[in-house]
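Engineer: the sequence and its predicted three-dimensional model are supplied below.
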Amino acid sequence: MAERRDTSAPEGPDSSTAEAPERLDRFMARAARAYYAGREPFGAGGDFITAPEMTQAFGECLGLWAAIAWQGMGRPDPVLLVELGPGRGTLMADALRAIAEMAPGFRAALRVHLVETSPRLRQAQADRLGTAVAAWHDDIATLPAGPAIVLANEFLDALPIRQFVRRGGAWMERFVTEGHFEERPATDAPPLPAAAEEGAIQEVNEPARAVVGALAGRIAAQGGVALFLDYGPEKGGLGDSLQAMTRQGSADPLGEPGAADVTAHVDFAALASVASGAGTTVLGPLPQGVFLARLGLFTRAAMLARMDPAGAGRHLAAAQRLAAPEHMGRLFKALCLCHPGLPPLPGFEDP
C-alpha cells in the first residue's frame, strides 16, 4: 500500500543480533532493509499498489499543485523539486509530464532531486526518469541549498516507531525477541502522558519528527513548501497501529524481517507541532479525498476516461479509491509545510 524507504533508527548493541531483544524501532528498520532488498513490492504483482501506480492523474495533480506553489514563491530559478521515497519514479514521471505541458516555465526552472537509499529502486527511477534527475540523496541533509518544493507520498508511515506501554503507573518500552514483544523499563522515553490508563500504548516516531523538523527549518530559512500524503488520524492519541501487509493481506509485524511491509500510522498532530515550532506555516491535515477533489482529481480522471474508453472504468475506479471516504479518502491525510510568506495554496482553502 505504501512506498517505503530504508529509514534506519539509531544503531545500538541490540540491533546487531536477530535473536537478542531489539528495540522496536531498530527491528522495524532492519525489517525494512530486508524487505526492500529482497523483493519488488510495488504494482499489481507486489504486496501493495501506491496512489501513483493506480492512476496517472494522481501525479499529474501533484505536479500542477507544485507549479502553483512555485508561482506563489515568486518563480525562483533554479528551484529544487524533491521527492522523498520515490518508489519506481511513477509519481515524478507523471508530475513532470503535466508540468512540461501546462507550466513550461516551471519545468525549465526545476531541478529534480530524489531521496532514496535503495540501489535497486534508484536504478528503477533512473530507467524511468533518465536525465531528468539531477541527483540522488541518502538523506535530506545533502540536498543543495535554496528554495525547494518537496513531495512525500506514503513516506512517513514506514519510518520506525517506538512503543511505550503503561504498566503499574510507569512506562515500559517494547522490544522484539523471537517474534514477540518483551517489555523493559523505559530509560530514555520522551515526554509521555502521565494520566494514561493501565495498558495504554503510546507510539513515538522519532525519525519522522526529525525529517519534518529539518524540512520545516529549511523552508522557514530558504523558502519553499513540503507536502506529505500519508495515513493516520488527524489528532494523535494512544493506541497500537503497528501493522504488516503482504499480497495475501495482513501479516504478523513481528515475523521474519523482510517477509512483509511493516508500517504504523502517522501522528499528524505531533508532526504539525514540530513544524510550527520550527517556524513554518502548517496547512492541514485534511482528508486526502477533500484535497485531491479540490485539485481536480475527478475532472482529470473523467478526461482520461474519455481519451481511453477501453480503460475508462479503471481511471474512474482509481479516482474513487483514492478519494472516497470509505476507501483512502478519509484515513489518508494531506499535510503541508510552507514558508510564512506564501499565499494560500490549492487544496487547503477554507471551505
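Structural biologist: It's in.
Engineer: rest of the way, CA atoms for contacts and neighbours
Structural biologist: Will do.
Engineer: tell me how many other residues crowd residue 250.
Structural biologist: 12 (other Cα atoms under 10 Å).
Engineer: after the host helix or strand of it, which helix or strand is next?
Structural biologist: Using DSSP states H and E, the element containing residue 250 is strand 249-251. For strand 249-251, the following helix or strand on the C-terminal side (DSSP H and E) is strand 261-263.
Engineer: quick one: the next helix-or-strand element following that following strand to chain centroid distance?
Structural biologist: Counting by DSSP H and E, the next helix or strand C-terminal to strand 261-263 is helix 268-277. Averaging C-alpha positions (Cα atoms, centre = their mean, to the nearest Å) puts helix 268-277 15 Å from its chain's average.
Engineer: re the thing from before, give me the helices and strands touching the strand holding residue 250, please.
Structural biologist: Under the contact criterion of 3 or more Cα pairs under 8 Å, 6 or more residues apart in numbering; DSSP states H and E, strand 249-251 touches strand 243-246.
Engineer: second structure follows, compare the two:
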Amino acid sequence: MFDRLRADGPITLEAFMGACNDYYYATRDPLGSSGDFTTAPEISQMFGELIGAALVDVWRRAGAPASVRYVEIGPGRGTLAADALRVMHSAGLAPPVHLVETSPVLREAQLAAVPGATHHDSIGDLPGDAPLLVVANEFLDALPIRQHVAGIERHVELIGDGLAFDRDGEVVESSPARDEAVSALSEGLVALGGVALLIDYGHERSAPGDTLQAVRGHAFAPALDRPGEQDLTSHVDFERVAAVAREAGAFVTAPAEQGSWLERLGIQARARRLAQAAPGRAGEIEAARARLCRPDAMGSLFKVLAIHSPDWPRPAGL
C-alpha cells in the first residue's frame, strides 16, 4: 500500500478499504481467539440453529417447494451453515449448499464444516434455477465505502512514513459496492423466489457520520494503521439497504434488533434445553445467550433485515 501511494499519490477511501480487505481476508482466518474478532455463529450453536429453524418455517409457509438452495454470503468458517443445515436436515429439508466466498483460506475451512458445498466468487455467479434461502451475517459491513466531506470525496494520502486522510469535517458515507450486492441479491430473489436474512451491525436510519472502524486482536485500532493487517468495516445503513432492495422489486421487512429477534425465535427455550442436556455447561450457555441478546452486548447494535420475493412470506420474528 505504501509503495502504491508513493507511486500513484492519494487514493480514495473506497479503493484503500477494498485493497486492504482483499489482502486481509485472502491471507488468514481472522476469526476466534487467535484471530481479530468473533462472530455470532462462533459464540454459540444457538445462533445458526435458530436461523435454520426460521428458514425451515418460511420454506414450509411458502409451500415447501421441492427445489430450493441454501446460500450463504461471506460464510466465515462455515459454522453458521453447519448449524443451520443440521436443523434443516432434521426437519426434512436438505438443500444443495452454495457459498459465496473468495478467500482460499476460508474456503478450506468451509468445506471441512460443510462437505460438498459449491463455492462462488460473487452473488452474480449463483445458479438461477431454484428459490434461494440466503443468509449473510457480517458481510455487508466489510464492503468498501466512500466518504465525502463538504461534497468532496475523501482520500488517503502518505504523509512522511504514515497515512492520513486528506480532509476532515462532517462525513457522509455511501457504498456503491453494498448497493450492487443488495441489488443483485434482490433481483435474484424476485426472479427465483426465496428469502434472504441480512444480519449486521448498523443503524436503522440514514444519517451523516464517520463509521469506519478497524479491529485487530479483538480491540479497536486506528483505521489507517497497518493496512491489510486488520479488519476494516463500517456500520450498515439499513434504510439504504431496504431502499435498494425495493427498487429491485423485492419485499423488505423493517430491521429488528438481533436480541429481540432471537428472543422471538425461542433462544431462551433452546438455551434451557442445551443446559439440561449438559448441566456442566449451563453457565457457558447462558453467557453466550446473553452476549447475543443483551442490549449492552450484541443485542441492539446488530440488526436483522429480511428481503423476500413478493410471493414468499416474511420470515418469523420480523
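Structural biologist: Here it is on my side, so go on. The structure displayed is predicted, hence computed values, not measured ones.
Engineer: need the TM-score between these chains.
Structural biologist: Here the superposed chains carry a TM-score of 0.94, computed using TM-score structural alignment, normalised by the length of structure 2; 311 aligned residues with a Cα RMSD of 1.7 Å.
Engineer: returning to what we had before: the strand holding residue 250 of structure 1 vs structure 2, mean deviation?
Structural biologist: Aligned to structure 2 and superposed, strand 249-251 of structure 1 gives a mean residue distance of 1.0 Å (mean Cα distance after the TM-score superposition for structure 1).
Engineer: what's that strand aligned against in structure 2?
Structural biologist: The alignment of strand 249-251 of structure 1 onto structure 2 (TM-score structural alignment) covers residues 219-221.
Engineer: which other residues reach the matching stretch?
Structural biologist: Defining contact as Cα atoms under 8 Å, 6 or more residues apart in numbering, one finds that stretch 219-221 of structure 2 is touched by 36, 213, 214, 215.
Engineer: neighbour-wise, which of the residues you listed leads?
Structural biologist: Result: residue 214 is most packed of those (other Cα under 10 Å), 21 neighbours.
Engineer: hey, where'd the helices end up in the stretch 251-351 of structure 1?
Structural biologist: 268-277, 288-295, 297-307, 312-323 (DSSP state H, counting those that start in this stretch).
Engineer: for residue 53 of structure 1, which of the ones you listed is the nearest?
Structural biologist: Across the helices of the stretch 251-351 of structure 1, the minimum distance to residue 53 of structure 1, taken as Cα to Cα, is reached by helix 312-323, at 9.5 Å.
Engineer: what stretch of structure 2 does that closest one fall on?
Structural biologist: Helix 312-323 of structure 1 corresponds to residues 282-293 of structure 2 when matched by TM-score structural alignment.
Engineer: superposed on structure 1, where does that stretch end up, distance-wise?
Structural biologist: With mean Cα distance after the TM-score superposition for structure 1, stretch 282-293 of structure 2 averages 1.0 Å from its match.
Engineer: in that stretch, what's buried?
Structural biologist: 282, 285, 286, 288, 289, 290, 291, 292, 293 (16 or more other Cα atoms under 10 Å).
Engineer: and which of those residues is nearest to residue 130 of structure 2?
Structural biologist: Of the buried residues of stretch 282-293 of structure 2, the one sitting nearest to residue 130 of structure 2 (Cα to Cα) turns out to be residue 292, at 32.3 Å.
Engineer: want to throw the contacts of stretch 219-221 of structure 2 into CSV with distance to residue 274 of structure 2?
Structural biologist: Converted to CSV, the contacts of stretch 219-221 of structure 2 look like this (distance: Cα to Cα, whole Å):
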residue, distance to residue 274 of structure 2
36, 28
213, 35
214, 35
215, 32
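Engineer: tell me which two of those residues sit farthest apart.
Structural biologist: 36 and 213 (12.9 Å).
Engineer: whereabouts in structure 1 does the strand ranked longest in structure 2 align?
Structural biologist: In structure 2, taking DSSP state E as the definition, the longest strand is strand 194-203. Across structure 1, the stretch matching strand 194-203 of structure 2 (TM-score structural alignment) is residues 224-233.
Engineer: what's the matching stretch in contact with?
Structural biologist: Here stretch 224-233 of structure 1 has contacts from 69-70, 73, 147-157, 215, 219, 265-268, 288, 331-339, using Cα under 8 Å, 6+ apart.
Engineer: surely residue 301 of structure 1 is in contact with residue 322?
Structural biologist: No: using Cα atoms under 8 Å as the test, residue 301 of structure 1 is too far from residue 322 to be in contact (11.3 Å).
Engineer: what's the counterpart of residue 155 of structure 2 in structure 1?
Structural biologist: Match for residue 155 of structure 2 (TM-score structural alignment): residue 175.
Engineer: skip the chain neighbours and tell me the closest residue to its match.
Structural biologist: residue 23 (4.3 Å; Cα to Cα, 6 or more residues apart in numbering).
Engineer: what's the average distance of the longest strand of structure 2 to structure 1?
Structural biologist: Mean for strand 194-203 of structure 2 is 0.5 Å (mean Cα distance after the TM-score superposition for structure 1).
Engineer: picking that back up, would you turn the helices of the stretch 251-351 of structure 1 into TSV with distance to residue 119 of structure 1?
Structural biologist: Formatted as TSV, the helices of the stretch 251-351 of structure 1 follow (distance: least, Cα to Cα, whole Å):
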stretch	distance to residue 119 of structure 1
helix 268-277	29
helix 288-295	30
helix 297-307	32
helix 312-323	29
